[in-house]
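Colleague: sequence first, then the predicted structure:
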Amino acid sequence: MSNVHVVSHPLVQHKLTLMRDKTVSTKGFRQLLNEIGMLLAYEVTRDLPIELIEVETPLAKTMQPTIAGKKLVFAPILRAGTGFLDGMLNLVPSARVAHVGLYRDPQTLEAVEYYFKAPTDVAERLVIVMDPMLATGNSAIAALDRLKRRGVRDMRFVCLLAAPEGVERLTNAHPDVEIWTAAIDEKLNDHGYIVPGLGDAGDRMFGTK
């Protein structure tokens, strides 16, 4: 699919393999997710618009590039999406942050919203929506729906792992939103988990069950 970007950088793939290992500690998993977040942020912002401004160096005045327009917004889907946040903010420290609180109903697998907070002018900014796992696609679709109701029209979605089913559902629901992921795995199991995957990213990140 033309709107799906698999980030094949060796560092991303190496760190993802480490995260798949069930013996990795909570601390190690969290650190790796933070590091991959930074690397994925580098890829998803590769084509940000730039403009020339005048800068005076110790030697001369010169016209040099800077990012144009309003600062972008990072929008992690709670709770696991926050695992990307520190790494991305390390790369773009001036970015604004929105929070989208969703949980997956264990019976229906549908996303249920419990919290939403975004900058007042979020509709005027590029919004990077993030969640480590794109499984059924329900949470991602609900988050994008919610942001569109606030007027946002320029969004990108970043995840660590995706299932083909989730990619297809998200693409059908929001064909205008491009997807960045480190890998597209084999399938979903009967409980809506990505296989082979890496388990529940939120539980592994926070040490919960």
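Modeller: The structure has been received and is ready for your questions. Being a predicted model, the structure only gives us computed values, none of them experimental. Numbering: from 1, shown residues only.

Colleague: please count neighbours and contacts with C-alpha atoms only from this point.
Modeller: Noted.

Colleague: how far away is residue 117 from residue 147?
Modeller: 10 Å (CA to CA, to the nearest Å).

Colleague: list the contacts of the helix or strand hosting residue 161.
Modeller: Assessed by DSSP states H and E, residue 161 sits inside strand 155-162. With contact meaning CA atoms under 8 Å, 6 or more residues apart in numbering, strand 155-162 is reached by 16, 40, 44, 126-135, 177-185, 194, 197.

Colleague: second structure follows, compare the two:
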Amino acid sequence: MGNSDAAVKKLPMQNGNTTNLTLLVNENSTENGTEEYGSNLKILPANDVIRELQTILRDRTTSRSDFKFYADRLIRLVIEESLNQLPFTKCVITTPTGCQYDGLKYQKGNCGVSIVRSGEAMEQGLRDCCRSIRIGKILVESDVDTHEARVVYAKFPDDIAKRKVLLMYPIMSTGNTVIKAIAVLKEHNVLEENIILSNLFCTPFAAKTLVTAFPKMKILTSEIHAVAPNHFGQKYFGCRERGVSKKYN
């Protein structure tokens, strides 16, 4: 096995220790390509700016104010690229100098849906790009006894079945929460091919699970990595973690 095909990486574990894990890292799939996951999964083109943002968000020494600031920057980049997956129509406009310009405009009928709570962090980024867009919500919780994900609340635009849906969820470790959310969208007659999943960090397991379960859905993420920053929601909103008394500040 050549060095260009695989690498051994030392990854931090939750208890602060490190362990050597042999990860098969396909350079094309992890940074730029989607061969392993199909053409409907897209990763933001890798550059130093994006890698710096990812580094800051993963760094445990990052303050909450810095975390939120840089998270919003990465969210904006992901949202902008997600919007690029929506359909456009050609149009001709007249400039202030009277010239004709052949341009593009979004087709009508788009909406956002955030998976509460961490998905709500992405709502402002979407509103900053689409001022009047309608946004629905889905709340998925883990059952105390079975630990299975279950939907406890869903609120959508009445005509969501006719719309393209930008589903927002920043961290995907297993994909189970997103699977439940998509099941609810399908119950409301949303077509799988009309769903665009906007995500910041995704594990290879979650990516494979979702592209297998929903091959027609488009997915846009900034990174596929074996370790997902699961502290994202708590730190972004300044919440206490379960069993931890300290607050992020």
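Modeller: Yep, that arrived. Predicted model only: the values in this text are computed from it and were never measured.

Colleague: tell me how they score on TM after superposing.
Modeller: Scored against TM-score structural alignment, normalised by the length of structure 1, the superposed chains reach a TM-score of 0.87; 200 aligned residues with a CA RMSD of 1.9 Å.

Colleague: now a PyMOL select for only the buried ones of the contacts of strand 155-162 of structure 1.
Modeller: Command for PyMOL that selects the buried part of the contacts of strand 155-162 of structure 1, burial taken from 16 or more other CA atoms under 10 Å:
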select buried, resi 16+40+44+126+127+128+129+130+131+132+133+134+135+177+178+179+180+181+182+183+184+194+197
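
Colleague: please name the residues that touch the residue nearest to the spatial centre of structure 1.
Modeller: For structure 1, the residue nearest the mean C-alpha position is residue 130 (2.3 Å; CA atoms, centre = their mean). By CA under 8 Å, 6+ apart, the contact set of residue 130 of structure 1 is 74, 75, 76, 77, 81, 84, 157, 158, 159.

Colleague: can you check residue 178 of structure 1 too?
Modeller: The contact partners of residue 178 of structure 1, taken as CA under 8 Å, 6+ apart, are 3, 4, 5, 155, 156, 157.

Colleague: could you rerun that using 7 Å?
Modeller: The neighbourhood of residue 178 of structure 1, defined by CA atoms under 7 Å, 6 or more residues apart in numbering, consists of 3, 4, 156, 157.

Colleague: and for residue 206 of structure 2?
Modeller: Contact analysis of residue 206 of structure 2 by CA under 7 Å, 6+ apart lists 172, 173, 174, 175.

Colleague: if we go to 10 Å?
Modeller: Residue 206 of structure 2 is in contact with 171, 172, 173, 174, 175, 176, 178, 212, 224, 226, counting by CA atoms under 10 Å, 6 or more residues apart in numbering.

Colleague: excluding its backbone neighbours, what's nearest the counterpart of the second one in structure 1?
Modeller: Under the alignment (TM-score structural alignment), residue 172 of structure 2 pairs with residue 134 in structure 1. Closest residue to residue 134 of structure 1 apart from its sequence neighbours, by CA to CA, 6 or more residues apart in numbering: residue 162 at 4.5 Å.

Colleague: alignment lookup: that neighbour to structure 2.
Modeller: Matched across to structure 2, residue 162 of structure 1 falls on residue 202, judged by TM-score structural alignment.

Colleague: pull the number of nearby residues for the nearest residue to residue 169 of structure 2 once chain neighbours are set aside.
Modeller: Sequence neighbours aside, residue 119 is the residue nearest to residue 169 of structure 2 in space, at 4.3 Å (criterion: CA to CA, 6+ apart). Residues lying near residue 119 of structure 2 (other CA atoms under 10 Å) number 21.

Colleague: the lengthiest helix in structure 2: which residues count as buried?
Modeller: Under DSSP state H, the helix in structure 2 containing the largest number of residues is helix 64-83. The neighbour-count check on helix 64-83 of structure 2 (16+ other CA under 10 Å) flags 64, 67-68, 70-72, 74-83 as buried.

Colleague: what residue of structure 2 matches up with residue 122 of structure 1?
Modeller: In structure 2, residue 122 of structure 1 lands on residue 160 (TM-score structural alignment).

Colleague: roughly how far does that match sit from residue 172 of structure 2?
Modeller: From residue 160 of structure 2 to residue 172 of structure 2 the distance is 24 Å (CA to CA).
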